[in-house]
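Participant: Structure of the sequence below:
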Amino acid sequence: MSNHILFVFEGIKTEQNITDSLSKYFIQDADKTLIRASYGFNIYRLYEKLYLDSDQDLLELLKIEISKKTKISVHDQALLDLEGSESISDIYLFFDYDCHCTNANDEKLSKMLALFNDSMAHGLLCISYPMVESIKHQTDNNPIQKLHSISELTNYKSYVNQSGNANVRYQNWALYDLNIWSEIINVNLHRANLLVEERLRLPSRPLEQEAIFNAQLAQHIPSEQIAIISSFPLMLHQYYGKKLFERI
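Facilitator: Model (predicted):
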């Protein structure tokens, strides 16, 4: 029986902490259990491991990599205890665009997005632009587009934490309540729809991750900029569809 939803994270702490908050208000299906584990490497490392070996099972690969850790968390152990992929209904992989890292490659990412394009099959790759801290990057509930220079991404985390660049109400995800989540969802879905559909309004349907990436490539990356978008609201819209707006 497919009674588990699997979240796979690039980072060890940040995404886990955000999900602690998110899971208070979302992904609470009575017949589903949320399993989350940290891969510990960027998306391009996953590409090298998985895309080049198309016969590799994602769950088995994750088990192999996680079992190598010197310290296994409670969440990691829950994944290791899964008996097989058939017990998982949906897989979401949360990674950063991370274009400043040494093995970053847009062509590789495009191939990964083509492979991981269905949460109920191989899994759905959910990209934060430029990184997970983009969830903080808004000053209010006004859904305006924000761009950031690619050449300055190494300092992006500190930039978002500086006064004036993001409202303090979004800084501590441990304090996110449903109202804050509603604002984050509203702003990021507007931003994504503006990028893909060129209309600053809520999307009428869940936006494809490939479409978002292709729009970044066409509109902003050539000019060394990136449009700020968090992956978590996009994932929730994909999971719930229009019913997401009834929950917020």
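Participant: Only C-alpha atoms from now on, for both contacts and neighbour counts.
Facilitator: Fine.
Participant: Please name the residues that touch L236.
Facilitator: Under the criterion of CA atoms under 8 Å, 6 or more residues apart in numbering, the neighbours of L236 are L244.
Participant: got the buried residues for the helix or strand it falls within?
Facilitator: L236 belongs to helix 231-240 when assigned by DSSP states H and E. By neighbour count with 16 or more other CA atoms under 10 Å, helix 231-240 contains the buried residues S231, F232, P233, L234, M235, L236, H237, Q238, Y239.
Participant: What of stretch 102-121?
Facilitator: Of the residues in stretch 102-121, A104, K108, L109, M112, L113, L115, F116, N117, D118, S119 count as buried by neighbour count, 16+ other CA under 10 Å.
Participant: Endpoints of that stretch, how far apart?
Facilitator: For stretch 102-121, the separation between the terminal residues is 30 Å (CA to CA, to the nearest Å).
Participant: another one to check against the first:
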Amino acid sequence: MILFIFEGEIREPALYKTMKYLFLSNSIEDDIIVSYCSNIYSLYKKMKELDIFGGSADIVSVLQEQLKSSKNKHDELNKVKSSDSISEIYLFFDYDLKQKDNFNKLSVDEQNNQIKELLEYFNNETEKGKLYIDYPMVESIRYFKKKLPDENYINYETDMFVGKKFKEEAAKNSYYQNLRFITFDLNREKEIKLPKNSNKVIDEEEINKVKSNWNHVKDLNIKKANYICHSINEIPAIKDKINQLNIFNKQLSKYLIREKIAILNSFPLFLFEYLR
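Facilitator: Next up, the predicted model:
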């Protein structure tokens, strides 16, 4: 059983389920999807409260505690009787750096220290879990100013404190009006609805188009991750060269020092690593 923990409950599940249908249907059969519905700093705070870092509990305990007060039903989580029943854990959260103010009490250094601690803790999917981070948030998946493949993607940056305005920035700058170039719609049961043509038959041409877009997005993000880490614009031969902690450290030393963030999405990186 594989546990996927997403920050949001709309875009991330749709991206994952589309990606699974196109590339992972033979690899992943038994999975559970849970939306945390809060940000990465809230996750850190809850883990501290429950002494997860000290070994008193695990991420399943965090989920159960968090979802007690959630308005959303997570029947899937009831399938998890214990952490022993889970073989792999993956977490997907936004970077979403915030300025210190009356609402956010954390400095930039404090926020980055928390994320680094989380990345060091969640560094293995078969143990405590593996954390993937979107820079600055999941909407980076559509930040292409040209029709794919957009080779200029390697240079795209945004302001370090862009916050929620990044959604508007992505919508304004993207060649694609929505996420349908890379995702299938979900039905009421949150399962994918495959596109159909005018004859109400599964549209294989449209499915292949989405798959082609995914391959472009995957390659562009992998190359960019390698560029961020090693200043090389190519797909690395060894996947660990672009691990999440390495990407994070390079974001700090190469981009945040200029008050910028290199736009990068984690779903293609997960796909790259999972298929290797």
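Participant: Once they're superposed, tell me the TM-score.
Facilitator: Overlay of the two chains. TM-score (TM-score structural alignment, normalised by the length of the first structure): 0.87; 233 aligned residues with a CA RMSD of 1.9 Å.
Participant: Out of the buried residues of stretch 102-121 of the first structure, list just those in helices.
Facilitator: K108, L109, M112, L113, L115 (DSSP state H).
Participant: rewinding a little: out of the buried residues of helix 231-240 of the first structure, who's nearest C99 of the first structure?
Facilitator: Nearest to C99 of the first structure out of the buried residues of helix 231-240 of the first structure is S231 (CA to CA; 15.8 Å).
Participant: any idea what sits nearest K128 of the second structure, other than its immediate chain neighbours?
Facilitator: Distance criterion CA to CA, 6 or more residues apart in numbering; nearest residue to K128 of the second structure, sequence neighbours excluded, is F122 at 5.8 Å.
Participant: The aligned residue in the first structure for that neighbour: what's it in contact with?
Facilitator: Aligned counterpart of F122 of the second structure in the first structure: F116 (TM-score structural alignment). The contact partners of F116 of the first structure, taken as CA under 8 Å, 6+ apart, are H122, G123, L124, L125.
Participant: ok, those in the second structure, which still hold?
Facilitator: For the contacts of F116 of the first structure, the aligned pairs still in contact in the second structure (both residues aligned by TM-score structural alignment, their matches' CA atoms under 8 Å) are H122, G123, L124, L125.
Participant: I'd assumed A114 was in contact with the second one.
Facilitator: No - checked against CA atoms under 8 Å, the pair G123 of the first structure and A114 is beyond contact range at 10.7 Å.
Participant: circling back to that earlier point, can you tell me how far the residue nearest to K128 of the second structure sits from Y90 of the second structure?
Facilitator: Counting by CA to CA, the gap from F122 of the second structure to Y90 of the second structure is 9 Å.
Participant: Quick check: neighbours shared by the two?
Facilitator: Shared contacts of F122 of the second structure and Y90 (CA under 8 Å, 6+ apart): G129, K130, L131.
Participant: can you put those in CSV and add distance to I235 of the second structure and neighbour count?
Facilitator: Output for the shared contacts of F122 and Y90 of the second structure, formatted as CSV (distance: CA to CA, whole Å; neighbours: other CA atoms under 10 Å):
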residue, distance to I235 of the second structure, neighbour count
G129, 25, 21
K130, 21, 22
L131, 21, 24
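Participant: got TSV for the residues you listed, with secondary structure and distance to K167 of the second structure too?
Facilitator: Supplementary listing: those in TSV, determined by DSSP: H, G, I helix; E, B strand; the rest coil; distance: CA to CA, whole Å:
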residue	secondary structure	distance to K167 of the second structure
G129	strand	28
K130	strand	26
L131	strand	22
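Participant: could I get these as TSV with distance to E110 of the second structure?
Facilitator: Listed next are those as TSV, based on distance: CA to CA, whole Å:
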residue	distance to E110 of the second structure
G129	23
K130	21
L131	19
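Participant: Specify which member of those residues is nearest to C37 of the second structure.
Facilitator: Closest to C37 of the second structure, out of all of the shared contacts of F122 and Y90 of the second structure and judged by CA to CA, is L131, at 15.8 Å.
Participant: Would you mind finding the match for the closest one in the first structure?
Facilitator: By TM-score structural alignment, L131 of the second structure lines up with L125 in the first structure.
Participant: For that match, which non-adjacent residue is spatially closest?
Facilitator: Spatially, and ignoring its direct neighbours in sequence, L125 of the first structure is nearest to L93 (4.7 Å; CA to CA, 6+ apart).
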